[in-house]
Structure formats: C-alpha cells, structure tokens
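Visitor: Based on what follows, work out the 3D shape:
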Amino acid sequence: MNREEANMIGFEIVAYAGEARSQLLDAINCAKEGKYEEADQLIVDANESIKEAHNTQTQMLAQEAAGESVEVGFIMVHGQDHLMTTLLLKDLTQHLVTLYKKG
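Guide: Model (predicted):
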C-alpha cells in the first residue's frame, strides 16, 4: 500500500471518528437537557460510525498482516488519534448519560 492509499484510509477514519465524536458530544448535551431517548439514539449512531472507522482501519491492518508493505504518514497517525480519542469519549459519554439519568 502506497502513501496515497494509506492517506485515503486515514481521511476515512478521521471522517467516521469525527462524526462519532460529534454525535457523542450531542448525546451528552441531550442527556444534560433530560432528552434521554435522543441521547441513547445518538450513542447508537456513534457506535455505527465507530464501527465504520474500525472496519476501515482493519483493511489496512489486514494488508500489513498479509505481508504487504504499508507506508504510514501523518494523516494515518492523525486518523488513529481521532479514533482512539473517540473511543475514550464513547466510554465517558456512556457513564455521563447514566449519571444524568440517575440525576
């Protein structure tokens, strides 16, 4: 996989993770306002976006595991950073929504 292909995967991961991040932050705000069903749906939607980001990431991992050389640049690192921080935000969001529900 050349750098251009890896960059495209990186951009895709950034897009999906960024979408999930926005949904999770919206979920926190909804829970804060007492809109629990909407918050729960936003978390479900965010999980779908995270799944897409993970699937995209897995494509690259599978190619490298198969022995293909992969040129990783800063865009891919940026994508990985977005995905990992979004996964952390997902865990925190679930806890915060639960706390708001217990109010």
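
Visitor: going forward, measure contacts between C-alpha atoms and count neighbours the same way
Guide: Will do.

Visitor: Is the residue nearest the centre of the chain in a helix, a strand, or coil?
Guide: Per CA atoms, centre = their mean, the C-alpha nearest to the average position across the chain is that of Ala17, at 3.1 Å. On the three-state scheme (DSSP: H, G, I helix; E, B strand; the rest coil), Ala17 is labelled helix.

Visitor: Which residue comes closest to it once chain neighbours are left out?
Guide: Leu83 (5.2 Å; CA to CA, 6 or more residues apart in numbering).

Visitor: Now name the helix or strand holding that neighbour.
Guide: Per DSSP states H and E: Leu83 is located in helix 74-102.

Visitor: in that helix, what's buried?
Guide: Residues 75-76, 78-80, 82-83, 86-87, 89-90, 93-94, 96-97, 100 are the ones in helix 74-102 that count as buried (16 or more other CA atoms under 10 Å).

Visitor: For Glu68, state which of those is nearest.
Guide: Met76 (16.4 Å; CA to CA).

Visitor: who's in contact with that closest one?
Guide: Contact analysis of Met76 by CA atoms under 8 Å, 6 or more residues apart in numbering lists 6-7, 9-11.

Visitor: Show the buried residues in those.
Guide: Buried positions within the contacts of Met76, assessed by neighbour count (16+ other CA under 10 Å), are 6-7, 9-11.

Visitor: Second chain to compare with the first, below:
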Amino acid sequence: MGLEEKLNIEEISMNIIAHSGDARSLAFEALRKCREGKIEESESLMEKAEKASVEAHHSQTNLLVSEAQGKKTTISVLLIHAQDHLMNSMLAIDLIKEIIKLEKQRKEEK
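Guide: The predicted structure is shown next:
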C-alpha cells in the first residue's frame, strides 16, 4: 500500500468519524429538546443529524465503490473505529426518531 492510498483511507475514516459524531451529537440534542417538550426543535435537529449521517455514508460509499472496482482496502483500526461510529450514530438516530414519534403521539392524546 502506497502512502497516498494510506492517507486516503485515513482521510475517509476521519470523515466518517467526524460526520458520524456530529450526527450522534445532534440526535442526542434532539432527544434533550424532546424531553423539554420542544418537539419542533427536536425534529429540526433530527433533520440535521440525518444530513450529517448522509455525509458519513458518502465517505463509506467511496470505500465500497473502490473495493467493488477491484481496489483492495487495507483494514486498519482507524477504519474499524470509523465504521463503529457510523453504526452507533445510525442506531441512535433510528431510536431517537422513534422516541420523538412516541412523545408526539403522547402529547396528541392528551
């Protein structure tokens, strides 16, 4: 593996980590707003969380496309860590979206 390829994988990994971290943080901020009864704010934050998650997915997709084209990706601890961040942020977004929906339903039933 050449230096350029190594740097590219590291850059992609860091992009995944950064955007996933933003997505997770925004999702948990949305959960806090929901708990405070600020549903519209929480939904707005969730939209931002999903946009950040999409950015992380774009970086991951670049790796997948490259590998599909026959270019082998060297697996590193950093890349594994990035994938872990992405999976955790996706799970947080999914769960928090459901919690917000439940809270909206609960308020509408009152």
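
Visitor: would you list the buried ones among the contacts of Met76 of structure 1 in TSV and tack on secondary structure and distance to Asn47 of structure 1?
Guide: Shown next, in TSV, are these (DSSP: H, G, I helix; E, B strand; the rest coil; distance: CA to CA, whole Å):
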residue	secondary structure	distance to Asn47 of structure 1
Ala6	helix	23
Asn7	helix	23
Ile9	helix	19
Gly10	helix	19
Phe11	helix	18
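
Visitor: quick one: which of those residues is nearest Gln59 of structure 1?
Guide: For those, the residue nearest Gln59 of structure 1 by CA to CA is Ile9; the value is 8.7 Å.

Visitor: Trace the closest one over to structure 2, please.
Guide: Under the alignment (TM-score structural alignment), Ile9 of structure 1 maps onto Ile12 of structure 2.

Visitor: Please give the element, helix or strand, for the nearest residue to that match once chain neighbours are set aside.
Guide: Counting by CA to CA, 6+ apart, Ile12 of structure 2 lies nearest to Ser59, which is 5.7 Å off, once chain neighbours are set aside. For Ser59 of structure 2, the host element (DSSP H and E) is helix 39-68.

Visitor: just checking, what packs against that helix?
Guide: If you count contacts as 3 or more CA pairs under 8 Å, 6 or more residues apart in numbering; DSSP states H and E, helix 39-68 of structure 2 packs onto helix 3-35, helix 77-109.

Visitor: now the angle from the last one to helix 3-35?
Guide: Between helix 77-109 of structure 2 and helix 3-35, the angle comes out at 20 degrees (axes from the mean of the first three to the mean of the last three CA atoms, to 10 degrees).

Visitor: equivalent range in structure 1 for the helix holding Ser59 of structure 2?
Guide: Residue span in structure 1 matched to helix 39-68 of structure 2, by TM-score structural alignment: 36-65.

Visitor: buried residues in the matching stretch?
Guide: Those would be 36, 39-40, 42-47, 49-50, 52-54, 56-57, 60, for stretch 36-65 of structure 1 by 16+ other CA under 10 Å.

Visitor: Superposed on structure 2, what's the mean shift for that stretch?
Guide: In the superposition against structure 2, stretch 36-65 of structure 1 averages 0.5 Å from its aligned positions (mean CA distance after the TM-score superposition for structure 1).

Visitor: Check the offset of that stretch from the chain's centre.
Guide: 6 Å (CA atoms, centre = their mean, to the nearest Å).
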